[in-house]
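> Sequence plus the predicted model coming up.
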Amino acid sequence: MTEQDFADLVRDTKLSQTNRDAARLVLVENMKPIDAAAASGISKQRLNQILTVVRTAEERRNETALLEQVRRGGSASISDSVAVVEASYAVAVKTARDQYGDDTLIQTPNPNGRAVGEIVGRTDFHVVQAVGRSAVVIHDLAKLDRAPAVGRNVAIDYSKGMGVVSDRTKTQDRGGVTR
């Protein structure tokens, strides 16, 4: 990785300068992690955590670039298409964490269950539904009968892995009875 690539990558992370310098020793200078940790005065475990933050940022950047390429009509292989769907999921997770914090419980829908709450985010292939305090369900749009709009309060009932979206009004209780 070049110095410029590294600088671009860590710009939006919340890593301290000391932590960035430690990661740079490994990723730019190709120093062994144990040596970089010692040179930086941090533990090897902490350096591994820092490297995970940087590598996750790199994965997100690559996924976003691939998603943009496909959006602009660029060609994509099957593996690229899978990567685009995975990138969409990653963006959905980021949306949830940006809104509710890093400790947000990210759930997948129960294939024979129900999720009720407001749609708080959407990507090309997923919607994010708030289902409780710091809990969201990320739904695959391909498995829903229709795409619910952001801001709508909906119930999504699954049967055999496919979901049916029903609009809810604010006057409905959990039993679905209108007051």
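Now that the structure is in, tell me what you want to look at.
> switch to C-alpha atoms for all contacts and neighbour counts from now on
Fine.
> Okay, buried residues for the biggest strand by length in the chain please.
In the chain, taking DSSP state E as the definition, the longest strand is strand 114-122. Across strand 114-122, burial judged by 16 or more other C-alpha atoms under 10 Å covers Ala115, Val116, Gly117, Glu118, Ile119, Val120, Gly121, Arg122.
> Structure two is appended below for comparative analysis:
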Amino acid sequence: MDEKEFKSLVSGTRLSSDSREAARLVFVEGMSQIEAAQQMQISPQRMNQIASAVRREQEKKIAITDRGDVVSVSYAIAVKEARDLYGDDLTLNRPKDDGRSVGQVVSRTDFHLVQFIGKDAVVVHELAKLDRVPPIGRNVVIDYSAGRGSVVDRSQEKVRGGHSR
């Protein structure tokens, strides 16, 4: 994206000037989020929040112009966020109708959730198919049955004797 497009896009956000500069490094200059975070001396988590805010603005603008493709665009943005976090060699998975994924929630778009499951792999879940939306940073189990996902927060899951797993 060029400078003009970027300025138009971030004008709809509440990002500070420093946050906008960090986002500009990623979206205009093509830096990785990690490189931009280091240059701007912010945490990788904060950089991810900034990039997510800009991507949400992208989604909104796209939704206004073409609502029919907004879910597809949300998926594409979720994939881009995952690749920005873990690299292009990342394995992308969609959930199986009757399957399970275990790992940390690392990103979210308006319609998708990205869960890191280890070994350079993520699962991209549709929010509409989940019984609830876990917050970013939580380690969760998502069990699917008949295409619907049930989310269990592993930090709150209990085993016999009252010890958490």
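Good, I have the coordinates. Only a predicted model underlies this, so the values are computations on that prediction, with no experimental measurement involved.
> Give the aligned range of whichever helix or strand comes after the longest strand of structure 1 in structure 2.
For strand 114-122 of structure 1, the following helix or strand on the C-terminal side (DSSP states H and E) is strand 126-132. Residues 112-118 of structure 2 are matched to strand 126-132 of structure 1 when aligned by TM-score structural alignment.
> so Gly137 of structure 2, which of the three states?
Three-state assignment for Gly137 of structure 2 (DSSP: H, G, I helix; E, B strand; the rest coil): coil.
> With adjacent residues omitted, what lies nearest to it?
Val105 (5.3 Å; C-alpha to C-alpha, 6 or more residues apart in numbering).
> Please report the distance of the one you found from Val124 of structure 2.
Val105 of structure 2 sits at a distance of 10 Å from Val124 of structure 2 (criterion: C-alpha to C-alpha, to the nearest Å).
> what residues are shared contacts of these two?
Common contacts of Val105 of structure 2 and Val124 (C-alpha atoms under 8 Å, 6 or more residues apart in numbering): Leu113, Val114, Gln115.
> Next, the buried residues of the helix or strand where Ala36 of structure 2 lies.
According to DSSP H and E, Ala36 of structure 2 maps onto helix 33-40. Residues of helix 33-40 of structure 2 classed as buried under the neighbour-count rule (16+ other C-alpha under 10 Å) are Gln33, Ile34, Glu35, Ala36, Ala37.
> count of neighbours near the nearest residue to the second one once chain neighbours are set aside?
It refers to Ile34 of structure 2. Using C-alpha to C-alpha, 6+ apart and skipping residues adjacent in sequence, the residue nearest Ile34 of structure 2 is Pro44, 6.1 Å away. The number of residues packed near Pro44 of structure 2 is 16, by other C-alpha atoms under 10 Å.
> Pro44 of structure 2 and Thr109 of structure 2: what is the separation?
Pro44 of structure 2 sits 18 Å away from Thr109 of structure 2, going by C-alpha to C-alpha.
> Just the strands from structure 2, written as ranges.
91-93, 100-108, 112-118, 121-126, 139-145, 148-153.
> Can you get me the start-to-end distance on stretch 114-126 of structure 2?
9 Å.
> Centre of the chain to it, how far?
In terms of C-alpha atoms, centre = their mean, to the nearest Å, the centre of stretch 114-126 of structure 2 is found 10 Å from the chain centre.
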